[in-house]
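Enquirer: kindly generate the corresponding structure for this input.
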Amino acid sequence: MKVKVIGIPVHDQEKALKFYTEKLGFLKKIDIPLSEGNRWLTVVSKDEQDGAEILLEPSPNHFEPAKVYQKALFDAGIPYTQFNSEDVQQEYDRLSNLGVEFSMKPTEMGTVKIAVFNDTCGNNIQIVQML
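Expert: I've put the predicted structure just below:
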């Protein structure tokens, strides 16, 4: 088996697309209109365009348990998912300069360095660097 698509719940797909492409640097991969104004909307890492896709999923808008779960994670400061980085400090500096808000600055924890930011779409996202 392989990981092909992983979903991240978002409040607004268009806002999420803008954040994930313009701030984080991902590339739009698939954008297929669905019912009720929703889309099958995925982005990929510019460094692994044939790698796993992130589905920017509007589930919190249509499924109350997903909304409750997402909010509970966010309010507790727990990251919804994590992305790897070769250099967390460099990524932190780059994203901070673009106005991305971090709840945790780069912090060494044993064999990793991590930072956590708000994706503006209802999620905390962690970036991690193996030391």
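Enquirer: make it CA atoms for all contacts and neighbour counts henceforth
Expert: Noted.
Enquirer: what's F117 in contact with, if anything?
Expert: V100, E101, F102, S103, M104, N124, I125, Q126 (CA atoms under 8 Å, 6 or more residues apart in numbering).
Enquirer: out of the residues you listed, who's the most crowded?
Expert: Comparing the contacts of F117 by number of neighbours (other CA atoms under 10 Å), N124 comes first, having 24 neighbours.
Enquirer: I'd assumed A72 was in contact with that residue.
Expert: No. If you go by CA atoms under 8 Å, N124 and A72 don't touch, sitting 11.0 Å apart.
Enquirer: longest helix in the chain, please.
Expert: The single longest helix within the chain, with elements called by DSSP state H, is helix 64-76.
Enquirer: what's the first helix or strand after that one?
Expert: Remark: after helix 64-76, the chain's next helix or strand is strand 81-84, criterion DSSP states H and E.
Enquirer: one more to line up against the first:
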Amino acid sequence: MKIHLTSVSVDDQAKALRFYTEILGFVKKHDVPVGETDRWLTVVSPEEPGGTELLLEPAGHPAVKAYRDALTEDGIPLAQFAVADVHAEYERMRDLGVVFVQEPLEMGPVTTAVFDDTCGNLIQIATEPQ
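Expert: All right, here's what the predicted structure looks like:
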């Protein structure tokens, strides 16, 4: 068994697609209309185009707002992405205007940082020891 798909709920799929591709560097994999306004919209890492897909899911379900608001209020990231160097990625993304709510923080062997994805979520990046 392996993880094939996971999702983040987003306020605006077009805005999320721009952020996740142009800022984070993911690549669009699927973009299929669902209903009148929504899409089955997934992105993948360019390093693993056949790997786990991230669904940029519309945040229309009534439970989403309360859940995301509670996580954000408590500073809890919705997802975590692995990066080779948190400090370098932090600088690169900050230079592109990304707002970080936690600057790089070393916690034992792991370094993390947390940013706002502009679509309603806090996302953590982490570098794990080699």
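Enquirer: any idea what the TM-score is?
Expert: Remark: TM-score between the superposed chains equals 0.96 [TM-score structural alignment, normalised by the length of the second structure]; 129 aligned residues with a CA RMSD of 0.8 Å.
Enquirer: can you give me the strands for the first structure?
Expert: All strands of the first structure, identified by DSSP state E, fall at 5-9, 27-33, 39-44, 53-57, 81-84, 102-109, 112-118, 124-130.
Enquirer: the inter-axis angle of the first one versus strand 53-57?
Expert: Looking back up the chat, that one is strand 5-9 of the first structure. With axes from the mean of the first three to the mean of the last three CA atoms, to 10 degrees defining the directions, strand 5-9 of the first structure sits at 30 degrees from strand 53-57.
Enquirer: what about strand 5-9 of the first structure, how far off from the second structure?
Expert: Compared with the second structure after fitting, strand 5-9 of the first structure deviates on average by 0.5 Å (mean CA distance after the TM-score superposition for the first structure).
Enquirer: what span of the second structure lines up against that strand?
Expert: Strand 5-9 of the first structure corresponds to residues 5-9 of the second structure when matched by TM-score structural alignment.
Enquirer: the third one now?
Expert: In the comparison with the second structure, strand 39-44 of the first structure aligns to the range 39-44 (TM-score structural alignment).
Enquirer: same question, the shortest one
Expert: The alignment of strand 81-84 of the first structure onto the second structure (TM-score structural alignment) spans residues 79-82.
Enquirer: what count of nearby residues applies to W40 of the second structure?
Expert: W40 of the second structure has 16 neighbouring residues, counting by other CA under 10 Å.
Enquirer: distance from stretch 58-76 of the first structure to the middle of the chain?
Expert: Stretch 58-76 of the first structure sits 15 Å away from the centroid of its parent chain (CA atoms, centre = their mean, to the nearest Å).
Enquirer: repeat for stretch 79-95 of the first structure
Expert: 11 Å.
Enquirer: same check, this time on stretch 111-125 of the first structure
Expert: Relative to its chain's centre, stretch 111-125 of the first structure lies at 8 Å (CA atoms, centre = their mean).
Enquirer: cool, stretch 57-64 of the first structure as well?
Expert: For stretch 57-64 of the first structure - counting by CA atoms, centre = their mean - the centre lies 16 Å from the chain centre.
Enquirer: and that stretch, end to end?
Expert: Terminal residues of stretch 57-64 of the first structure are spaced 14 Å apart (CA to CA, to the nearest Å).
Enquirer: and the contacts of that stretch?
Expert: By CA under 8 Å, 6+ apart, stretch 57-64 of the first structure touches 7-13, 38, 40-41, 66-68, 70.
Enquirer: so where in the second structure does stretch 109-123 of the first structure end up aligned?
Expert: Taken onto the second structure by TM-score structural alignment, stretch 109-123 of the first structure occupies residues 107-121 there.
Enquirer: how long is the matching stretch end to end?
Expert: Span of stretch 107-121 of the second structure from end to end, CA to CA: 22 Å.
Enquirer: please apply the same query to stretch 65-84 of the first structure.
Expert: End-to-end distance of stretch 65-84 of the first structure (CA to CA): 28 Å.
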